[in-house]
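> Pasting the sequence and the predicted model now:
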Amino acid sequence: MSNRNRDGKQSAREALREQRAREAARAKRKRTAVVAGAVVGVLAVGTGIGLAVANSGSSGGSSSASGSVVPPKGAIGKNSLVIPVGAANAPSTLTIYEDFRCPACDAFEKAFTPTIHQLEDTGQIRTEYHLVTLIDGNLGGTGSLNAANAAACAQDAGRFRAYHDVIYNNQPDERDDKFADKNTLLQLADKVPGLKTPAFTSCVTNGTHDSWVKKSNDDFNASGFNSTPTVLLNGKSIYGGSNNLTPASLTQMVQAANKGKPAGTVTATPPS
């Protein structure tokens, strides 16, 4: 194994560990807040102000409740929350939950993107992307939301895969909410031939798919998964924890799952 490959894998593992530690701390804070809220509710009932507390607690609602939900073109799955890449009839499905501000997601993409593209382009897998705004929740800001909306706008234009890769290739430090600036996302679109049209610019500027992204994040929160990236092959988690996934082992797993099955019908992918 070359030093470069070894360093890359170590960096990916370290980024994943750091991300999971942050998310565990966030989950602990959330549990503490829930317990504290329950105690306040009990005390409020005892002092005759339970109704006021109940009204206060019900004022928030789901983040996806505001605005109409507009899925991007070609979105699939329950409530059209999935962006598919690759042959619709591919024998295996790779499911990825990820956040464009997430450093562990970036490490995963840097290590696995060429392999994923090769498997998509030979009809071996269809990749299903679920866009998440976990870092916005952890650190504040809107970069995860804005980048996911822009990626959905690229899906409208049939250029999701290329723009998805450009975003990760230009990901800032997670503490630098650079993607909150929509002009940054529009400038990155110049790197994808044919993407930056008036329709795309309007979609990014107006946040056309913001409510859809929020609904996708709500779905992630209800899924039982609690970190990004979450990666599944045919419904089974294969990345993180005790799963020492590598590009080579991913290819082997897909080949084993696809044994005896025909490859999917591949259509041309817009140039990146």
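Sure thing, it's come through.

> CA only for contacts and neighbour counts going forward, please
Will do.

> surely residue 215 meets residue 63?
Yes - the pair residue 215 and residue 63 qualifies as a contact (Cα atoms under 8 Å) at a distance of 7.2 Å.

> higher neighbour count, the two?
The neighbour count for residue 215 versus residue 63, taken as other Cα atoms under 10 Å, is higher for residue 215 (22 against 14).

> May I have the residues that are in contact with that one?
63-64, 69, 81 (Cα atoms under 8 Å, 6 or more residues apart in numbering).

> now swap in residue 189 and tell me
Counting by Cα under 8 Å, 6+ apart, residue 189 touches 163, 195-196.

> Residue 19: which of those is nearest?
residue 163 (23.7 Å; Cα to Cα).

> how much space between that closest one and residue 155?
9 Å (Cα to Cα, to the nearest Å).

> still on that earlier bit, and of the contacts of residue 189, the nearest to residue 11?
residue 163 (23.8 Å).

> Now name the helix or strand holding the closest one.
For residue 163, the enclosing helix or strand under DSSP states H and E is helix 160-169.

> what helices or strands is that helix leaning on?
If you count contacts as 3 or more Cα pairs under 8 Å, 6 or more residues apart in numbering; DSSP states H and E, helix 160-169 packs onto helix 103-121, helix 143-156, helix 182-189.

> I'd like to know which of those lies nearest to residue 238.
Of these, nearest to residue 238 by Cα to Cα is helix 103-121, at 12.2 Å.

> what about versus this one:
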Amino acid sequence: MVAFVIAVGVVFSILSNRPNSSKAIPSSVSAANGKAIVFNAGLKNKPVVDIWEDLQCPVCARFEQTNGEHIQKLITEKRAVVNFHLLSFIGPESILAANALACSADEDKFLALHKYLYATQGAENSGIWSNEGLISAAKEAGLSTSTFSSCVNSGKYTNWVSDVGDEGAAKGINSTPTVFVNGKELDRKTQYFDLAGFSAAVEG
């Protein structure tokens, strides 16, 4: 219980000490509701994939390992609309990582950093994903601009990250990953961790 209270306190501190982030929204958010990083917005007659994830979630890393390359092809080949919903319920480093990913979206490096963070995921709230650590990770993923570093260090999108969490709670998202295709949740046993099952669910 003490650990939980400390974690909540740290999260509150992160969210409450960002005076400049109250209205900041990443450039690649969903036009529909402003709560997801969207790829191929406006693409017609294609499947819509919604991925709810926490960057510290080990099962999310497994989902990325299984399906990440295929999802990137769906995006780059314009075969699907893909919405990434960045949740942060595991703790303060989830907030920092989600903020960094939102910053990377402004630089067109979201997919590269997303892949790298899952590939190098450590123990939850272990200190790996401080702002300094995230900036270092981004350099390894090919992103080293001063605007990105400033975005991360200022916590530009932390309030937006909190809003995404509120939306997830309102929609009853209580575990990660949670994945929908055209509004229908996929079957965790057959479609999350089997590439053939996931591919069939998306494109039939």
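Arrived safely, thanks for sending. Computed from a predicted model, the values in this text were never measured in an experiment.

> on that earlier part again, preserved in the second structure, out of the contacts of residue 215 of the first structure?
Shared with the second structure under both residues aligned by TM-score structural alignment, their matches' Cα atoms under 8 Å, the contacts from the contacts of residue 215 of the first structure are residue 81.

> tell me the SS of the aligned partner of residue 211 of the first structure in the second structure?
Alignment note (TM-score structural alignment): residue 211 of the first structure maps to residue 159 of the second structure. Secondary structure, DSSP: H, G, I helix; E, B strand; the rest coil: residue 159 of the second structure is helix.

> my read: residue 159 of the second structure touches residue 13, true?
No - using Cα under 8 Å, residue 159 of the second structure is not in contact with residue 13, being 11.8 Å away.

> Which part of the first structure matches stretch 58-68 of the second structure?
Using TM-score structural alignment, stretch 58-68 of the second structure pairs with 103-113 in the first structure.

> Would you mind getting the average deviation of the matching stretch from the second structure?
Here the mean offset of stretch 103-113 of the first structure against the second structure after fitting is 0.7 Å, by mean Cα distance after the TM-score superposition for the first structure.

> So which bits of that stretch are buried?
For stretch 103-113 of the first structure, a neighbour-count test (16 or more other Cα atoms under 10 Å) marks 103-109, 111-112 as buried.

> Among those, which one lies nearest to residue 230 of the first structure?
Among these, residue 105 lies closest to residue 230 of the first structure (Cα to Cα), at 8.8 Å.

> if I look at that closest one, how far off is residue 57 of the first structure?
34 Å.

> do residue 222 of the first structure as well
For residue 222 of the first structure, the distance to residue 57 of the first structure - Cα to Cα - is 19 Å.

> Can you add distance to residue 51 of the first structure and give the helices and strands packed on helix 160-169 of the first structure back as a markdown table?
As requested, those are exported to a markdown table (distance: least, Cα to Cα, whole Å):
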| stretch | distance to residue 51 of the first structure |
| --- | --- |
| helix 103-121 | 43 |
| helix 143-156 | 34 |
| helix 182-189 | 42 |
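
> now, of the ones you listed, which is deepest in the fold?
helix 143-156 (a mean of 27; mean count of other Cα atoms under 10 Å).

> Tell me the mean distance between it and the second structure once they are aligned.
Looks like 0.4 Å for helix 143-156 of the first structure (mean Cα distance after the TM-score superposition for the first structure).

> That helix versus helix 160-169: what angle between them?
For helix 143-156 of the first structure against helix 160-169, the angle by axes from the mean of the first three to the mean of the last three Cα atoms, to 10 degrees is 150 degrees.
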